[in-house]
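Enquirer: this one's structure only:
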């Protein structure tokens, strides 16, 4: 079986309503893309928690509706436009051939070497080097598969400063990848924390699969302990707000590692932690940085 995609270019104000109307009148699925994708006019669309964009659309949006081959495509375009009270937009059609979607999706995820000897391997592949540190991890709903520069930076810091027999907290654990790296690098007690219950479920599943004994919990159930290493790969605004709390989680003489910070945000994040721990840029990659600092042996946090 094959399908037909209807491609319509609409303005920002029309994108959401027009997409909803296409679904209402029979489209199987609808996506919105940047009509200027691949040009100098392409615009990123993202936001930090609590600061998400109001509309997932662009000034010039391309609405793509998936339909059966034998559908009346022109009629669908017209019905949706009439429903939204807008002129009937021009549209183009493109064929989508039938494929093995599972295999196609899996083919996009190959084993990844991170640092000098950490492999992140999807379950449908074998580890290229089974003697290395291997994490079996499939792409899923929780953030963290090692592909993003911020995750890589944290993993590489842990590899370079192996937390052998140390206590480690991974705050904002997502898939649990950083907690698992710490455990496989020889850490003692490891805990992971996330505000998303779905992330906790995902992390617990991944830890069992990778034979890592790790405790995962929501923030309201975090222990009062301090840790030799605290890693937080989140985003700059939440990191700044959590400066007193995260700093207090670091044991005297312990290390704090922060990522999810753009290079231009490094100074302001470091300033938020300055009353507690002096942070400096450890490494930079693709515009992102990892900050690192050591809590003084005696202070008043």
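Expert: Structure received. Since the structure is predicted, the reported quantities are computational estimates derived from the model, not experimental observations.
Enquirer: rest of the way, CA atoms for contacts and neighbours
Expert: Noted.
Enquirer: and the closest residue to residue 133 other than its chain neighbours, what does it touch?
Expert: Sequence neighbours aside, residue 118 is the residue nearest to residue 133 in space, at 4.8 Å (criterion: Cα to Cα, 6 or more residues apart in numbering). By Cα atoms under 8 Å, 6 or more residues apart in numbering, residue 118 lies in contact with 132-135.
Enquirer: below is an additional structure, to be compared with the one above:
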């Protein structure tokens, strides 16, 4: 069925009151979006910060009365400038699927949505369905990690993917020759997505082990890769060092350029770190255990 969409610019002070009011006016959904490309990173636990310039989108049934909605909004806050548009009916799941295309990483690795045919059947093709987990290869942090893994020598090595999400890095490591890969994530849905993607690629064998963080075995690994966020990376520096023997390799991403120095400081005691890699303002840090 078609829909009527309301679009209006709001401040953080207006947002909560307006969201509640629109639900009372019959909105089927209310969404807040960044209107000025202002990033919000690692909010404090229990907080839900909003952008200084936000855009609110509310979805109504197509026959909703625009004039009545305008009058109700005017009475609520005369400064609001609502805009309405009709949205045609469409298969939203198909729309999202169509936006995820096959992506080539480096010289030989392809990340291929599970509903696409591999563009190069003879290449290393990782068939991926992210499900509810993070990781499709399109974000710079994931792409940087995949480039690192492709350039690394993984044959015969044991790899730990800390924060495995969809399993994209863990499974790429297996395709690139790792002897064994351990994946861990705080979200059980991520472990389920990784397992599903492993089965999709015929990789659900003894070489892949999945754990919640508190269940991780203590054995050393040869390579540790973590694509999470800067603050937890800093907090985990000591724990990561314990996972790696002398000459073990580490790669860290999910780091903004302005956060790189603080993360480097956290790892400099135990690791010889190389020059950072950068893509679109995101950083990958890598090095070798002293």
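Expert: Great, that's in hand. Source: prediction; values computed, not measured.
Enquirer: could you turn the buried ones of the contacts of residue 118 of structure 1 into a PyMOL selection?
Expert: In PyMOL, a selection of the buried entries from the contacts of residue 118 of structure 1 looks like this (16 or more other Cα atoms under 10 Å):
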select buried, resi 133+134+135
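Enquirer: and the aligned residue in structure 2 for residue 274 of structure 1, how many neighbours?
Expert: Under the alignment (TM-score structural alignment), residue 274 of structure 1 pairs with residue 268 in structure 2. By other Cα atoms under 10 Å, 14 other residues sit near residue 268 of structure 2.
Enquirer: how much space between the residue nearest to residue 133 of structure 1 and residue 139 of structure 1?
Expert: 17 Å (Cα to Cα, to the nearest Å).
Enquirer: also residue 210 of structure 1?
Expert: Noted for residue 210 of structure 1: a distance of 15 Å to residue 139 of structure 1, by Cα to Cα.
Enquirer: over to residue 121 of structure 1?
Expert: As for residue 121 of structure 1, its distance to residue 139 of structure 1 is 10 Å (criterion: Cα to Cα).
Enquirer: do the same with residue 15 of structure 1
Expert: The gap separating residue 15 of structure 1 from residue 139 of structure 1 is 29 Å, by Cα to Cα.
Enquirer: between the two, who's got more neighbours?
Expert: Set residue 15 of structure 1 next to residue 139 and count neighbours by other Cα under 10 Å: residue 15 wins out with 25 against 14.
Enquirer: distance from the helix or strand harbouring the more buried one to the middle of the chain?
Expert: Counting by DSSP states H and E, the element that carries residue 15 of structure 1 is helix 12-24. Computed by Cα atoms, centre = their mean, to the nearest Å, the chain-centroid distance of helix 12-24 of structure 1 equals 27 Å.
Enquirer: name the residues of that helix that are buried.
Expert: 14-16, 18-19, 21-23.
Enquirer: I'd like those residues as JSON lines, with distance to residue 186 of structure 1 appended.
Expert: Putting the buried residues of helix 12-24 of structure 1 into JSON lines (distance: Cα to Cα, whole Å) gives the following:
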{"residue": "14", "distance to residue 186 of structure 1": "54"}
{"residue": "15", "distance to residue 186 of structure 1": "51"}
{"residue": "16", "distance to residue 186 of structure 1": "49"}
{"residue": "18", "distance to residue 186 of structure 1": "54"}
{"residue": "19", "distance to residue 186 of structure 1": "50"}
{"residue": "21", "distance to residue 186 of structure 1": "55"}
{"residue": "22", "distance to residue 186 of structure 1": "53"}
{"residue": "23", "distance to residue 186 of structure 1": "51"}
